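Q: Show me the folded form of this:
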Amino acid sequence: MMLVIDAAMSAIGVIVLLILIIILHYQAPVGSWGSISQALIYHQVRKYLLLLDVRKEHVKYWRPQILLLVSRPASVFPLMDFINDLKKSGLYVIGHVQKGSMDDSSPNLDPLHEVFPYWLSLIDYLKLKAFVELTISKSIREGIQQLMRLSGLGAMKPNTVVLGFHEKFPTETTLAESSLLKDLRFSRIDRAAVVEYFTASDYMPREPNGLYERLDSEEYVRILNDVIHINKNLCIARYFNHLDKDVPRGWNGKKKFIDVWPVFIQKPGETGLGWGNRISERFVTFRFLFGLSE
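A: Have a look, this model is predicted:
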C-alpha cells in the first residue's frame, strides 16, 4: 500500500530501516540473556549431523578432515594458518595434550577449564575456521590416542593427522600481536593477553636443564605408528615457522624434486592400511600415489 501512495518515500523508508538493522547488528552490546540464533543453529546442526552416515562414505565427496596436533602454538601459528587454507571446506580440529592428571588439580576444578578460553580467542584472532579439542593425560602418546579416536562428531571425524617434525631443538617463538587481528568485540580476552599467555616462559613444562620438556625419538615414532594403525592419513610438517604468505617467492626456473615413499610396495601386509594384496590392486594404488606426487 505504501508503494501505491508514494513509491519514493517508501523506498527511502526501507533503506533507513535496513541501515538501522545493520547498525544494531554491529554496534549493539552483547546481550546477557543469550542468542536465539544459536539455539536455531544448534537444532539445524544436530538434525543434519544425524543424516550424515559414516557407512555411506564415498570417494566422490571425500574431504580433508584434519586433526592438527599442536604443542606450542606460539611457534607453529603459520602452520595453523596453512592447514586452514588446506582443509578446503573440510573439518579442521586443533588438538592439544596437556601432560598431567586430574588428581593433580583441585577436586572441584577441571585443569583445562581456564585454558580453553585462551585457545578459543587465539582461533578467533587468527581467523581460523577450526574446532579446539584439549585433553589431559599422563603421557603425550596416550593423549594423542584420545584425540585421534574421540575428536569430531558422528560422520565428521578427522581422517588426516598433521603433526610437527621431531626437531633436535625447539623452534623459536614467532607469535606477536601484529600476527593477530585487532581486538574483537565478542572476544572476552584481548589479543595482548592471548599473546602473553602463549609466549609465557612457564607455558610449557621444562626439564632440569631449562629447556622445554619434549618427546623423545622413540615415543615420537610410536605416535606415528599409532596414527597409521588407527587408519588415519599422516602428514609431518617442518619449517613452517619460516613461512610468510605475505612475501611470495617467485619460481627461479629450476626444477625441484620431492621424495615419494610408497611403503606398501615391499611389505603391504605390514602397513595395516587395509589395501588388497593382489598385484592389480597394488599397481593401481602405486600409479595413484605417483600421479598425486607429480
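
Q: contacts, neighbours, all on C-alpha from now
A: Fine.

Q: So Gln146 versus Glu133, what's the distance?
A: 10 Å (CA to CA, to the nearest Å).

Q: actually His25, sorry about that
A: From His25 over to Glu133 (counting by CA to CA), the distance is 30 Å.

Q: more crowded one of those two?
A: Glu133 (18 against 11; other CA atoms under 10 Å).

Q: now the other sequence, so there's something to compare against:
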Amino acid sequence: MGNHSTVTTFLLLGFSSFPELQTLLFVVILLSHVSILLANASIMVAIKLNHSLHTPMYFFLFSLSISETFTSMVILPRMLVDLISESKAISLPECATQMFFFFGLAANNCFIMAAMSYDRYTAIHSPLHYHIFMTQKVCFQFIIASCVVGFLCSFAVTFTIFSLSFCDSNTIQHFFCDISPLVHLACDYTDHHAMIIFVFSAFVLVGSFVLIMISYVFIVFLIIKMPSAQGRHKAFSTCSSHLTVVSMHYGFPFFVYLIPKNSDSFREDMLMAVTYTVLTPLLNPIVYSLRNKEMQTALRKVLESVSKIIPCLIIKNRNI
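A: Model (predicted):
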C-alpha cells in the first residue's frame, strides 16, 4: 500500500475544532469507555455463571457483548489519547488496521443481530423443537459465519481505500479512520471505487437489516395468530429488547455510509459517529438488562457475589 501513496502519516483532527471542550470530552469519553467495558463484562459474567442462561439467545448476547467490547476498544482508547496529546498523527498502516478491525467487528455485530432475530423466530415458531433446531453447533456456526463474512467485507473495503494514492492533504476530519474523510483525500478516487465501497457497505447494513426484518415479519404473523393475549405479550417481550437495540444500531450508520457525502458534511458525520461508537455500545447492555427479568436476576446474583468477595479480600489484605 505504501508504494501507491506519497502520504505515510495522517492527522486525526477529531474534536480539535473544540479546544475549550477537550477536557470535558476526555472525561465523558473515559467514563463512557469504562462503563461500556464494565456493562458488557457484567453481562458476560452473568451469562457464564448462571446455567439458566445457557441458551442460544444468551449465547448470541454473550457473543455480541464480546464483539461490542472489542469494537469500542478499537476506537475509544485512541480517541482518548488524541484528546489530551498535541500530536494527532497516525501512520498509514495503523490507520488501515483501525479501519479493518472497526468495520470487521461492526459488520460482525450486524450479522450476530440477524442471527438473534432468526433465533427469536425459531423460539416462537417451534418452541417444542427449539433446542433441536438451535443446537450449540448451529449457534457456533452462526457466530463463525458472522465473523468471517464481516471481516471479508471489511478487508474488501479497507483494501480498496488503501490501494488509492493519498498525495494531497493528510488531515482527516474525524476522530478515527473512517471511509468518507479518507476517500476525499485520495487523488485517484473514482466511481468504480465508490461502487465497490457502496456495494460492500450495503451488503452489510442493508443485507443484515433485511434478514432481521424478514424474521420479524414472520414473528408478527405468528404473534397475531396466537389465541391468548398473555401468549402474545410473552412472545413480544422476548423480542422487544432485540428490536430496541436494532433500531439504535442501524439508524445513524445507514445515513453515514449509504448516502453520498461531501467535505461539508464531515462534522455532521463525526457527531453521528459518536452515537454508534460510544452511545450504542453503552446502551446495548443497559437495554438488555432493563428489559429482561432473567438478566436482571443474573446480574443481581453477580453483584451480590462481588459484594461478598470484596470485604473478604480487604480483610485478608489487612491481615497480611
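
Q: Drop the TM-score for these two in here.
A: The TM-score (TM-score structural alignment, normalised by the length of structure 1) is 0.24; 122 aligned residues with a CA RMSD of 6.5 Å.

Q: Leu68 of structure 1 - that's part of a helix, no?
A: No. Counting by DSSP: H, G, I helix; E, B strand; the rest coil, Leu68 of structure 1 falls outside a helix, being strand.

Q: so what does whatever helix or strand Ile112 of structure 2 lives in touch, helix or strand wise?
A: Mapping Ile112 of structure 2 onto the secondary structure by DSSP states H and E places it in helix 92-125. Judged by 3 or more CA pairs under 8 Å, 6 or more residues apart in numbering; DSSP states H and E, helix 92-125 of structure 2 is in contact with strand 9-12, helix 56-84, helix 130-133, helix 136-162, helix 191-225, helix 229-258.

Q: List the buried residues for stretch 197-211 of structure 2?
A: 197-198, 200-206, 208-209, 211 (16 or more other CA atoms under 10 Å).

Q: Switch those over to TSV; also include distance to Thr244 of structure 2.
A: Shown next, in TSV, are the buried residues of stretch 197-211 of structure 2 (distance: CA to CA, whole Å):
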residue	distance to Thr244 of structure 2
Ile197	28
Phe198	26
Phe200	25
Ser201	22
Ala202	21
Phe203	22
Val204	19
Leu205	17
Val206	17
Ser208	16
Phe209	13
Leu211	16
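
Q: so who does Leu24 of structure 1 touch?
A: By CA atoms under 8 Å, 6 or more residues apart in numbering, the contact set of Leu24 of structure 1 is empty.

Q: Would you map the strands across the stretch 1-150 of structure 1?
A: 66-69, 92-99, 131-137 (DSSP state E, counting those that start in this stretch).

Q: To Gln38 of structure 1, which of those lies closest?
A: Gln38 of structure 1 lies closest to strand 131-137 among those, at 16.4 Å (CA to CA).

Q: how far off strand 92-99 does that closest one point, in degrees?
A: 20 degrees (axes from the mean of the first three to the mean of the last three CA atoms, to 10 degrees).

Q: What is strand 131-137 of structure 1 packed up against?
A: Right, strand 131-137 of structure 1 is packed against strand 92-99, helix 116-126, helix 140-150 by 3+ CA pairs under 8 Å, 6+ apart.

Q: In the helix or strand hosting Ile315 of structure 2, which residues are buried?
A: Per DSSP H and E, Ile315 of structure 2 falls inside helix 293-319. For helix 293-319 of structure 2, the neighbour count (16+ other CA under 10 Å) marks 295-296, 298-299, 302 as buried.

Q: Report all helices and strands that it contacts.
A: helix 22-49, helix 280-290.

Q: Now mean neighbour count and distance to Asn317 of structure 2 too, for these, in TSV please.
A: Supplementary listing: those in TSV, determined by neighbours: other CA atoms under 10 Å; distance: least, CA to CA, whole Å:
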stretch	mean neighbour count	distance to Asn317 of structure 2
helix 22-49	18	24
helix 280-290	20	33
